[in-house]
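> sequence-free structure coming up:
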């Protein structure tokens, strides 16, 4: 016997209940932003500066809208006034990632 989970019960549910279940499943996909300590922030700063100085490819993972995203490319500029790192990807598109959203940076 194969159990279909909540699928078998949705035919007996009101539309409002189906929406609540869909919202609950969507909510479970959301993540909370991790808090980085001072040592990790310093490490990320060093990696960005090395990548900028040597035009290395990086993978920047950042948090936005309760989810994690990644962008690969070269660091074009560190805008300390606006607290943004500008990344140019392979298709020459520019991505502006705020400092506070960055979770991890890896040299590719």
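Happy to help now that I have it. Keep in mind that this is a model prediction, so the values were computed, not measured.
> rest of the way, CA atoms for contacts and neighbours
Will do.
> how close does the residue nearest to residue 63 when sequence neighbours are not counted sit to residue 68?
Using C-alpha to C-alpha, 6 or more residues apart in numbering and skipping residues adjacent in sequence, the residue nearest residue 63 is residue 101, 5.1 Å away. Distance of residue 101 to residue 68, computed by C-alpha to C-alpha, to the nearest Å: 9 Å.
> this is the other structure I want to compare:
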């Protein structure tokens, strides 16, 4: 009877450089290009942020962060024009997001 240990056997034979290169290669496969937003998109994002702030309603915010899209849901509590970030209260806590990384904002109804 053959007793094969599967992944334990293969990871023990790999060098740390090989493992690091495989992780880099895997991350490269999931990389997304940053979407190019025109003036109309930026105006729509600004309008949605202003309306959501005045109404104090829940929003879906989509950010671009290091090659991937990140989704947040919460209520916009603060908009800082000078520092160029917004603060969103979510069920998991308060998140501060730079305006330059925002891809889209939608009011959740």
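On my side now, so go ahead. What you see is a predicted model, and the numbers here were worked out from it, not measured in a lab.
> common neighbours of residue 101 and residue 68 of structure 1, please.
residue 62 (C-alpha atoms under 8 Å, 6 or more residues apart in numbering).
> list the contacts for residue 60 of structure 2?
With C-alpha under 8 Å, 6+ apart, residue 60 of structure 2 has these contacts: 71, 72, 73, 74, 105, 106, 107, 108.
> roughly how far apart are the residue nearest to residue 63 of structure 1 and residue 77 of structure 1?
From residue 101 of structure 1 to residue 77 of structure 1 the distance is 16 Å (C-alpha to C-alpha).
> what of residue 71 of structure 1?
Taken as C-alpha to C-alpha, the span from residue 71 of structure 1 to residue 77 of structure 1 is 15 Å.
> now do the SS call for the most centrally placed residue in structure 2.
Per C-alpha atoms, centre = their mean, the C-alpha nearest to the average position across structure 2 is that of residue 70, at 2.0 Å. Per DSSP: H, G, I helix; E, B strand; the rest coil, the local secondary structure of residue 70 of structure 2 is strand.
> run a quick neighbour tally on the closest residue to it other than its chain neighbours.
Among residues not flanking residue 70 of structure 2 along the chain, residue 63 sits closest, at 5.1 Å (C-alpha to C-alpha, 6+ apart). Residue 63 of structure 2 has 21 neighbours, counted by other C-alpha atoms under 10 Å.
> how about the strands in structure 1?
With DSSP state E as the criterion, structure 1 has strands at 57-64, 67-79, 84-88, 94-98, 102-107.
> after superposing, tell me the mean distance of the first one to structure 2.
It stands for strand 57-64 of structure 1. Aligned to structure 2 and superposed, strand 57-64 of structure 1 gives a mean residue distance of 0.5 Å (mean C-alpha distance after the TM-score superposition for structure 1).
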